[in-house]
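S.K.: The following block contains a protein sequence and its predicted model.
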Amino acid sequence: MTTTNQTRYVLVWRKTRLEELVGRFNTWPQAQFYLEHNQADPSDYLAEHDLYRQRVQEIEQVLKARGRFQSLSRQYLPSFQFGPDDVVVVIGQDGLVANTLKYLDGQPVIAINPDPQRWDGILLPFETKDLDSVISTVSKGQSTVNEITFAQARTNDGQTLLAINDLFIGPKSHTSARYSLTWDGQTEQQSSSGIIVSTGFGSTGWFASVLAGAVGVMKETGTQNHPLQGGFDWSAQKLQFAVREPFPSRTSSTSLVFGEVSLNKPLSLESMMPENGVIFSDGVENDYLLFNSGCRVTIGLAEKRGRLVMG
């Protein structure tokens, strides 16, 4: 990618915990009283806020000197129109980076860790002091970029949902889901607490916890390792699905509970639930598709891919 003086630099930021509390309690003194009443240390909130806002200002200075600049709060991501030549800078945490990637279409993302002493920053390879040199590397087309495979759910009525980490298909509350599952040329009816479909990017998250539970059970038989325990590559052209707590009965089976989803091997599900069936992505439960009786969904690889600058 070659940037010019027409390149727009978009800085994506989030509200701090302090700002969220002030929004909830109207003023900082009221928020401070709430924290102290609950034996929380207000000084930690202040220190985090002050450093984060300082880092935002430092990044703004670098980007404004480079050319066209746009500051974007996380809350406006769903409605913002990114341009094909935008360079996107995200000032962490990790969750904000993942969330931003879902709304892009190939634009490079430079992720900044505002406070390495506070955040591990698995997806935050850079600090503020690195930004100018990283942008120069990106502008010369010499940067190292990790491509990220997305998952996509598409229903029979044309609705779609993207996931950078994982998709959940199942019950809205803690009840059993009933559905028909088709994969690899086989179909069976199942009853479970839902299905997780993970990308490589999300394979060390929710999917890893499901796998850890299964491996823990298998230790009783001497099987203690699984090749996916450490996750799999972000760019891998595959997904992995796992059925949570499958229940065997006269009307439900448990032979198709774990497998790989690829371009030639999609996962299909048909709901047998009259109500409370949902599909949501990346743990965001309030943004979902309904998965009730009559709904059929196909899970596969999305055409869109993320691009995270790593060096």
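M.R.: Nice, thanks for sending it over.

S.K.: CA atoms for contacts and neighbours, from now on please.
M.R.: Fine.

S.K.: Which single helix of the chain contains the most residues?
M.R.: Taking DSSP state H as the criterion, the chain has its longest helix at helix 42-66.

S.K.: and A47, how many residues sit next to it?
M.R.: 11 (other Cα atoms under 10 Å).

S.K.: Presented hereafter is structure B, for comparison with structure A:
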Amino acid sequence: MEAWDRAAWEQLTIEEKQTAMQELVERLPAGFKWLRLERFERYGQSIETGVFMYDGSEYLYVPGDTVTLGRAEVHPHAPMSPLREAVITPMLVQRQPISAGWYEYAVEGLDPEEDEDILEAIEEFRQGPHTSYEYSQYFRLERDGEQIVLFLFDDSESFGDWCEAELPAGFALPTEDEWEYLYSAGARTLFPWGDEIDASIRLRHVSGSDETGNSGPYPLELPNAFGLLFPGDPYKKELVVTPDGITGKGGDGGCNLHGGQGAILGYLPTATAFRDPYESELDWPDLMDCLVYRRIVRL
């Protein structure tokens, strides 16, 4: 299979794309299954690409490209990655990010003695009116109809320890260059959708925007032009690799929103090139608390 760049990929016929995707399975880590071709469209861009399945998660084929990333302007409230050119190689990308710090755990698996405090909290929660409850960096409870869903906090002490458990052979995390390309789908605007935040749309955590009665996904959480899903939530950050280590992209842990700066500044951290200036103040558990991640397979 050739390493298709985006322009060449889009010139292929449906039959050629199907053949390329079926041949690709032979080069992937064991367990991948080819499903179908699917067309995605968002913010004036579209692509027809391959959909795969691995361990219960969908992965999408994203062709490579030579792109311009970053922002030239500097703003005190919004430090950005520098303006640069980058060559992005083709990859398979996990469609939906998952929490880096929290994982679902069966209530039935709790030990009556060792986990007595969690079991007591579950019973109290069951009888109460709340829809969620969290004991910081220990456990979280969510109400799903009549069921109570338990999440436990990951106990890894470092990024290296976490990687050993979460990244099987052949998988990687995106670099900052790759993430900005995947998030923007190549758009050169401040955000994937344009240069401004539309405060009239439904936004998480913004008073008057997320009123009772609204349902369905938030607009910023819908699939982008590559078919990928992103939190669209400043409280969440996506884990990426940098030359100096790791960072979180797509948010600031809710710092601006929590500080009462409103929708415009509160959602500025969802800009493609945004870099959180205060992230270095967090240790691994604190950073992991707000992190999501997705695996990729470089081709």
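M.R.: Cool, got the structure. Note that the coordinates shown come from a computational prediction; the quantities given were computed from them, not determined experimentally.

S.K.: Superpose the two chains and report the TM-score.
M.R.: Between these two chains, after superposing, the TM-score reads 0.25 (TM-score structural alignment, normalised by the length of structure 2); 135 aligned residues with a Cα RMSD of 6.9 Å.

S.K.: Quick check: next helix or strand after the longest helix of structure 1?
M.R.: Moving toward the C-terminus from helix 42-66 of structure 1, the next helix or strand (DSSP states H and E) is strand 68-73.

S.K.: helices or strands up against that following strand?
M.R.: Where contact means 3 or more Cα pairs under 8 Å, 6 or more residues apart in numbering; DSSP states H and E, strand 68-73 of structure 1 is packed against strand 8-13.

S.K.: thinking again about what came up before, tell me what the longest helix of structure 1 is packed against?
M.R.: strand 8-13, helix 17-25, helix 28-37, helix 131-139.

S.K.: Nearest to Q240 of structure 1, out of those?
M.R.: With Cα to Cα as the measure, strand 8-13 is the member of the helices and strands packed on helix 42-66 of structure 1 nearest Q240 of structure 1 (30.2 Å).

S.K.: now the angle between strand 68-73 and that closest one, please.
M.R.: 20 degrees (axes from the mean of the first three to the mean of the last three Cα atoms, to 10 degrees).

S.K.: Show me which residues of strand 8-13 of structure 1 are buried.
M.R.: 8-13 (16 or more other Cα atoms under 10 Å).

S.K.: Same question for stretch 42-62 of structure 1.
M.R.: By 16+ other Cα under 10 Å, the buried positions in stretch 42-62 of structure 1 come out as 42, 45-46, 48-49, 52, 55-56, 59-60, 62.

S.K.: Could you report the neighbour count for Y135 of structure 2?
M.R.: Using other Cα under 10 Å, Y135 of structure 2 is surrounded by 12 other residues.

S.K.: Likewise for P285 of structure 2?
M.R.: P285 of structure 2 has 18 neighbours, counted by other Cα under 10 Å.

S.K.: tell me the most buried of the helices and strands packed on helix 42-66 of structure 1?
M.R.: strand 8-13 (a mean of 22; mean count of other Cα atoms under 10 Å).

S.K.: could you say what helices and strands that one packs with?
M.R.: Looks like strand 8-13 of structure 1 contacts helix 42-66, strand 68-73, strand 87-91 (3+ Cα pairs under 8 Å, 6+ apart).

S.K.: Tell me which of these lies nearest to Y288 of structure 1.
M.R.: Between the helices and strands packed on strand 8-13 of structure 1, strand 68-73 lies closest to Y288 of structure 1; by Cα to Cα that is 22.2 Å.

S.K.: That closest one to helix 42-66, inter-axis angle?
M.R.: 160 degrees.

S.K.: tell me which residues of strand 68-73 of structure 1 are tucked away?
M.R.: F69.

S.K.: That one vs strand 87-91, what angle?
M.R.: 40 degrees.

S.K.: Now tabulate the helices and strands packed on strand 8-13 of structure 1 in CSV and tack on distance to F25 of structure 1.
M.R.: CSV is the format used below for the helices and strands packed on strand 8-13 of structure 1 (distance: least, Cα to Cα, whole Å):
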stretch, distance to F25 of structure 1
helix 42-66, 14
strand 68-73, 20
strand 87-91, 25
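
S.K.: quick one: which of those is nearest S136 of structure 1?
M.R.: Among the helices and strands packed on strand 8-13 of structure 1, if distance is taken as Cα to Cα, the winner is helix 42-66, at 9.9 Å.

S.K.: Report all helices and strands that the strand of greatest length in structure 1 contacts.
M.R.: Using DSSP state E to define each element, structure 1 has its longest strand at strand 296-309. Where contact means 3+ Cα pairs under 8 Å, 6+ apart, strand 296-309 of structure 1 is packed against strand 109-112, strand 145-155, strand 267-271.
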